[in-house]
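Q: Sharing a sequence plus its predicted fold:
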Amino acid sequence: MNTEIGSLSIPPASLYSFEVICATLWVLVVNEVIVPATGTCFANGAELTELQRIGIGRFLMIFAMAIAALLEMKRLKSVQEGKPLSIVWQLPQYIVIAGAECFAIITQLEFFHGQAPNSMKSMLTAAALLTTALGNYLSSAIITLVAGVTTDVRCLNIWQRNKENSRRCLKTLPIPPALLRSKLWRSHLLRRRLPYPATAGFAASPSPFLRHLSTTPTPTPVTSLASSLASALATLSTTPPPVTSPDAYFFLHFSDVRPTNALLTEALSLSPPSTSRAAADLFRFLVRRRSLHPSDCALAVVVHHLARRRDFPAVRALIQEFPSALGPATLDAYLLHLASAGRPTDAVKVFDELPEQLRTREALTSLVSSLSTEGFPSHAERAVKKVANEIFPDDNICTLMVSGYANAGKLDHALRLIGETHRGGFQPGLDVYNAVLDCVCRLCRKKDPLRMPVEAEKFLVDMEASGIPRDAGTFRVLITNLCKIRKTEDAMNLFRRMGEWGCSPDADTYLVLIRSLYQAARISEGDEMMTWMRSAGFGDKLDRKAYYGFIKVLCGIERVEHAVKVFRMMKGYGHAPGVKSYSLLIKKLARHNLGDRANALFREAVARGVTVMPGVYKIDKRYVKAKKEKKVKKRLTLPEKMRLKSKRLYKLRMSFVKKPKRRMLRA
């Protein structure tokens, strides 16, 4: 080739310096132009991942080798024509290969650094660079192999200077691009088998060989990575916050994370409510830089976390920033938290501002359910009447509003709404009447508990007159309210009469009766009711929460021995006791002067990994055995002995004196 450019002579070996300059420029172009451009091109604002950048670099390498092969063909043809090409023609392939190195090699170093355990990052980064040396050895082996299998003598030294113009050896030039394509597919298959740091919600899991060499413990699944994200959220929420911005902080520590909805949910569940703004920044980072799709489920998790802190401006800003992700789950969480925060007007305003495609019957049902559940049925009724021409209320919406009035204790409004429902052509269901019956019972419990059976019977008669039969929910309401006014025997009689109406008790009825029997100190009947509950097929409802309720009731009536029995029963059925169960029993055993058993229970909790805080408990005086003091006879003095002797003699003399009889006096 012609190595002269004007009056300058360019040595061929100096072209490598041009590649270094091009790689430096490529780094600036990629970081300042290409990566931000991908964030604006994709709909979710995500950027290229590491594996995508490595793939782009591999294809650029193939393209560069193809350019080199075509240029070599052109060069040999020009030599035969006597018109050598200029060395400037080699610069385009160096520009392309510099871009390939920027995409593939630099990102590969970052990829290896992120995959490695903390104690092996330097070694594995060096191993990544070792692949370059192995590639050089592989290229030498390819040259030797080609030279060995080629029969043409002119092809023995294809890359040597004295044979650089051999045309017969042109057939071997497509070999490097073909090998590079095979390397690309081999790397793709290897990376498919390589566990990515957060694929499907799991942290990076090194190979058994690397795990054997590493001094750090093996990374755990999603919980380990979620804990790291939760710690980062807590760090960003401290006062004062870190100097770096949240986006830069997340990119520095979690640039190799492949996020999922499960990982985001776990991380936010481990984070305190004070990390609300940092959670919003994390969601933006995962969407824009780590290719998390802003779906309805993912946004609902973040909205729920923000609303726990009552940070509704941040929720509103996040919904405005990602309007395409707003769906039923996000809307349910937003409306429910607004209603629970005592902002029914804001909840109605959010519904009014919804776009046309989201103002559906399901959204209106969600609004009515949220407002009625949190005690704002009047706001729900006004919202329904406002959009009645657009969305006509159905049975479900009417049931929710009546139940909301009944739960709020507004019996007159509930009965009024039932009448309007009848006039509108709807027949309220059993759930509506059961809610109103519960309202009647609660009002009677507040004013006059003795009148509750009478008033409940009147309402049941009205139900039968309207053609509404009793069901298991009706009996559950009656039994629950009877147990709350300590009429356990009446509740048991009603329980036995359920079969006459063709009803079978449900799990909630059994649980209420068991607690009431234990509260009334009818221990054996409570155990028998628990056996009946399992026989009826509701054994799965006897979970850890139910057992803790039984233990709490038994400890409240000072039946600690039976509480320990129920505790053992809970463990026997495979329910692991929690902190509350252990703490309650340890406290009660210590107060009952059973310190040895309390210490044994504490050691059991520590062995099971339950974090029970040790404490000092005061023993109840009723359970302290009083020590019997031995009476020591006092040694009397001589005057005391004479005084006692005189008393005995006086009593002896008086015993012989005849006492006069008392006569009855006549009036």
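A: Cool, got the structure.
Q: CA only for contacts and neighbour counts going forward, please
A: Noted.
Q: tally of neighbours for Val512?
A: Look at Val512: counted by other C-alpha atoms under 10 Å, it has 17 neighbours.
Q: Which elements pack onto the strand or helix carrying it?
A: Using DSSP states H and E, Val512 sits in helix 507-519. Secondary-structure packing of helix 507-519 (3 or more C-alpha pairs under 8 Å, 6 or more residues apart in numbering; DSSP states H and E): helix 472-484, helix 488-496, helix 523-535, helix 544-556.
Q: quick one, that helix and helix 544-556 angle?
A: Helix 507-519 and helix 544-556 meet at an angle of 20 degrees, taking axes from the mean of the first three to the mean of the last three C-alpha atoms, to 10 degrees as the criterion.
Q: structure B:
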Amino acid sequence: MLKLKFNRFLPLLTPHRMQFQCLLSHKYSTTTPTSSQDLQKLCEIVSGGVGNLDDLEASLEHSNLNITPEIVTLVIDYCKAQAPNRRLLRFFSWSRKIPNCDKLGDGTFNQVIQIFAEKKDLMAMDILISDLQKEHRSMDSKTFSCVVESLVKSGREDEALRLFKNLDKFNCSKDRISLSVIVHALCSKGHARMAEGVVWRHKNKIPIEPCIYDSLLHGWCIHGNVKEVRRIVDEMKLLGICPGLLSYNAFLRCICDRNVKFNPSALVPEATNLMMEMRTSGVHPTAISFNILLSCLSRTRRVKEAYQILQWMKERGCSPDWVSYYIVVRLFYLTGRFGRGNRLVDQMIGEGLIPKARFYHDLIGVLCGVEEVRCALEMFERMKKSCVGDYGPVYDMLIPKLCRGGEFDKGRHLWDEAVEKGITLQCSSDILDPAKTEVFKPKGRAEKGSLEDSRRVVKMQKKCITNVKRMSKKKASSA
């Protein structure tokens, strides 16, 4: 009956009310018309009312609505994304004082805490957790996970540890789930030493799951301590736990990042040794593993080693993906090896590997950045042959670049081509007008040569002045 009543006026509903009607029809199809009207009015007061919090509570008091625990739950669920946090908190605090709702279930309480934890409203979350403890309510594992993650992400890991220690006061047991939650949250932000202390204190009471060791390994990798990561890996092997591909990739990234900072020449030897260890453990490196090494080689501009690793992947039976080719081709372009980069792109396409549009977008951006617009146009032609659609960002990049370089004819040609394809361009048509576009031409070799010549002349003048001073000193001493 209620559903038919709402469908009758559906064309008159705003999107805000349509969402309310959809929520009501799905979750509370058995709600009476009176309670549905109360529910709608409550949602309007909480989410769309005016005035301060005291005015909100006064409006709720004078509404004379029939408030039930079910309606409170539905209002919170509906208004969580629309109502301001403080209005939602004041409504929940007010509803707990109503005689019909003085016995709200623990589920509703936990639901509200989860909402404020997801919104990162730590003050509201602390207030509700304190009330939860005072009223001797139970905190479920999902709420504990949301609260701990919010605290750790906000830099309050000490409070997260304190909450874990006092779980008994919230009628929540310390088990494998809660231990894995606190360890994972701490390690996700690099607090591996703190997480390892928690594991050490509870290892005799709670069995340690393999996922906890994986979290510790990732935590030390985020921290950047290679020695501690090696220690965790050795402990896992002693316990018969084989690290997975994700753990080994995290270890590989940790080693490569350290070598990028301190010893770039050790990148390939140490990475290949770890990959050999992976194979002996039954974990075969994938293209993602090699891409970690290739990206670090690219950061240190080690062109020869990066190309050798790309060929070594094929010899080892690990087919490179488009990301692998992108890293090496980008390195070629950044170091001025445009011919080798183009040949490598043609080789990739010849092998039947069709990259995504992002591959061409980024490479064309790199070529424009190093003032190789001609190569960028050639890359765009390759993109048209092997990739369908998503040309708009490339046109928006190339047309201004050509016009600011003085090549207005080519820019006009690309503009007309985009219009014929029905592509909406973000750049303005004023860029095609030479009277409105300022031309910036890169410095040529002649200018660079003249600058070097002037520097040589200055050096020769300084040498002549020093020689004259020396000769004058010698004449003065001889006299």
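A: Cool, the structure landed. Remember, it's a predicted structure, so these values are computed and weren't measured experimentally.
Q: re earlier: most tightly surrounded among the helices and strands packed on helix 507-519 of structure 1?
A: Comparing those on average neighbours per residue, with mean count of other C-alpha atoms under 10 Å, the densest one is helix 472-484 at a mean of 21.
Q: Give me the residues contacting that helix.
A: With C-alpha atoms under 8 Å, 6 or more residues apart in numbering as the test, helix 472-484 of structure 1 has contacts from 431, 434, 437-438, 441-442, 456, 488, 490-492, 494-495, 498, 503-506, 508-509, 512-513, 516.
Q: go on, stretch 440-456 of structure 1?
A: Contacts with stretch 440-456 of structure 1, where a contact means C-alpha under 8 Å, 6+ apart, come from Gly409, Leu411, Leu437, Leu478, Asn481, Ile485.
Q: now do 7 Å
A: Leu437, Asn481 (C-alpha atoms under 7 Å, 6 or more residues apart in numbering).
Q: Check which residues of it are buried.
A: Residues Val440, Cys441, Arg442, Leu443, Cys444, Arg445, Pro449, Met452, Ala456 are the ones in stretch 440-456 of structure 1 that count as buried (16 or more other C-alpha atoms under 10 Å).
Q: and which of those residues is nearest Val315 of structure 1?
A: Closest approach between those and Val315 of structure 1, by C-alpha to C-alpha: Arg442, at 37.4 Å.
Q: Which position in structure 2 pairs with the closest one?
A: In structure 2, Arg442 of structure 1 lines up with Asp257, judged by TM-score structural alignment.
Q: How about Lys651 of structure 1?
A: Under TM-score structural alignment, Lys651 of structure 1 pairs with no residue in structure 2.
Q: Just to be sure, Lys651 of structure 1 is in a helix?
A: Yes - Lys651 of structure 1 forms part of a helix when assessed by DSSP: H, G, I helix; E, B strand; the rest coil.
Q: Compute the number of surrounding residues for it.
A: A count of nearby residues for Lys651 of structure 1, using other C-alpha under 10 Å, gives 10.
Q: Could you measure from it over to Met642 of structure 1?
A: Distance, Lys651 of structure 1 to Met642 of structure 1, by C-alpha to C-alpha, to the nearest Å: 14 Å.
Q: longest single helix anywhere in structure 1?
A: Secondary structure assigned by DSSP state H gives helix 50-81 as the longest helix of structure 1.
Q: what's that one aligned against in structure 2?
A: Helix 50-81 of structure 1 lines up with nothing in structure 2 when matched by TM-score structural alignment.
Q: Quick check: which helices or strands does that helix pack against?
A: helix 91-115, helix 175-193 (3 or more C-alpha pairs under 7 Å, 6 or more residues apart in numbering; DSSP states H and E).
Q: which residue numbers in structure 2 go with the first one?
A: Okay, so that is helix 91-115 of structure 1. Counting by TM-score structural alignment, helix 91-115 of structure 1 falls onto no part of structure 2.
Q: Alright, that wraps it up for me.
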